[in-house]
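> Coordinates only, no sequence provided:
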């Protein structure tokens, strides 16, 4: 998983880069601040840029990544005590998600909503079965009372655009 010095990019961008490095060569779906890029081949990841078959994406603008059909157990950066902006944004939502591991949640991030069972949580990353969301872009987590996730209830992929 790459090593990064302490920079402003630590709490969300570095962990997302580490996740993306593990998905190089795979076809993924990427949620950004402005929309979704479907079925894009991830070619390379370095210097906070994800090189894809659709162009170069700054990792700081990636809010989530779906990797359906990819058989991988992602290694996440361990949760660390956050400082600066990370301590008031990333830290609390990461800690909340960590307390919900194993539970099904509806989760909003920027202009999208997804649903699933939280599988793992690392620094800046909330991991589901075949999807990760950046903690910094998470706007709401709602524990689901039933054992059926939104995607199973609506027969859709992990996330959909909010209306």
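Received, thanks. In this text, all values refer to a predicted model and were calculated from it rather than measured experimentally. Numbers count the residues shown, from 1 in each chain.
> From now on I want contacts and neighbour counts done on CA atoms only, so please keep to that.
Fine.
> This protein: strands as residue ranges?
27-32, 36-46, 49-52, 55-58, 62-66, 104-109, 112-117, 120-122, 125-127, 131-134, 138-143, 159-161 (DSSP state E).
> The structure to be compared is supplied as follows:
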């Protein structure tokens, strides 16, 4: 799947391009995790239990990644506004322009990802997926929205006793 210079407007506190092989769980001491900042962009690679082969090569505003024989893997890059401790409305619209080449194999997906506070909400804008279409049958269907010729399903699901920006 090739998406060329798609512009998204998001009113939110943190935005990240993410490629994941599954939804991440809580990090443990056995996990392989790399975080950093390059060219003003925050990046993270996480490989649950350090299994298989996983790599991420970050650049200033871009990255490549690959994985095989993993349990659960995440690679992401973007802006982290969390340190500013502002309500998401204080940021106004955040415009993301990105170009991605994503070749899904197995259970993986490519999305824009972030969190808001007050209300505490985790969101995914899923652009492409492999064998499993997130969020599966989970949650309540809230309708669809069309942006730049792409149609997105809106789903709401509640998470209880799960990790978040503000603890469990």
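It's in. The structure displayed is predicted, hence computed values, not measured ones.
> Superposed, what's their TM-score?
The TM-score (TM-score structural alignment, normalised by the length of the first structure) is 0.30; 94 aligned residues with a C-alpha RMSD of 5.7 Å.
> rewinding a little: mind putting the strands of the first structure into TSV with distance to residue 88 of the first structure and mean neighbour count?
Shown next, in TSV, are the strands of the first structure (distance: least, C-alpha to C-alpha, whole Å; neighbours: other C-alpha atoms under 10 Å):
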stretch	distance to residue 88 of the first structure	mean neighbour count
strand 27-32	22	21
strand 36-46	27	17
strand 49-52	26	19
strand 55-58	23	14
strand 62-66	18	25
strand 104-109	17	22
strand 112-117	22	23
strand 120-122	16	22
strand 125-127	16	26
strand 131-134	15	24
strand 138-143	13	16
strand 159-161	26	17
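> any idea which helix or strand comes after the helix or strand harbouring residue 18 of the second structure?
Secondary structure from DSSP states H and E places residue 18 of the second structure in strand 14-20. Using DSSP H and E, the helix or strand that follows strand 14-20 of the second structure towards the C-terminus is strand 32-38.
> got the buried residues for that following strand?
By neighbour count on 16 or more other C-alpha atoms under 10 Å, the buried set for strand 32-38 of the second structure is 32-33, 37.
> ok, of those residues, which one's closest to residue 99 of the second structure?
Within the buried residues of strand 32-38 of the second structure, proximity to residue 99 of the second structure (C-alpha to C-alpha) peaks at residue 37, which comes in at 20.0 Å.
> quick one: contacts for the closest one?
residue 43 (C-alpha atoms under 8 Å, 6 or more residues apart in numbering).
> could you measure it against residue 78 of the second structure, distance?
9 Å (C-alpha to C-alpha, to the nearest Å).
> Now the common contact residues for those two.
Common neighbours of residue 37 of the second structure and residue 78 (C-alpha under 8 Å, 6+ apart) are residue 43.
> coming back round to it: same list, the buried residues of strand 32-38 of the second structure, but as CSV with distance to residue 10 of the second structure please.
Shown next, in CSV, are those (distance: C-alpha to C-alpha, whole Å):
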residue, distance to residue 10 of the second structure
32, 30
33, 27
37, 22
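> What is the nearest of the residues you listed to residue 2 of the second structure?
residue 37 (26.0 Å).
> The second structure: strands as residue ranges?
Applying DSSP E to the second structure gives strands spanning 2-10, 14-20, 32-38, 41-47, 53-59, 62-68, 73-80, 94-101, 109-116, 121-129, 140-147, 150-156.
> just the angle between the third one and strand 73-80, please?
Looking back up the chat, that one is strand 32-38 of the second structure. Put simply, strand 32-38 of the second structure runs at 30 degrees to strand 73-80, going by axes from the mean of the first three to the mean of the last three C-alpha atoms, to 10 degrees.
> And the second one, by the same measure?
Between strand 14-20 of the second structure and strand 73-80, the angle formed by their directions is 160 degrees, by the same axes, to 10 degrees.
> And strand 14-20 of the second structure, what's buried?
For strand 14-20 of the second structure, by 16+ other C-alpha under 10 Å, it's 14-20.
> Report the angle between that strand and strand 41-47.
Using the same axes, to 10 degrees: strand 14-20 of the second structure against strand 41-47 is 30 degrees.
> tell me what strand 14-20 of the second structure is packed against?
Helices and strands touching strand 14-20 of the second structure, by 3 or more C-alpha pairs under 8 Å, 6 or more residues apart in numbering; DSSP states H and E, are strand 73-80, strand 109-116.
> Out of the ones you listed, flag the one nearest residue 3 of the second structure.
Using C-alpha to C-alpha, these put strand 109-116 closest to residue 3 of the second structure, at 11.1 Å.
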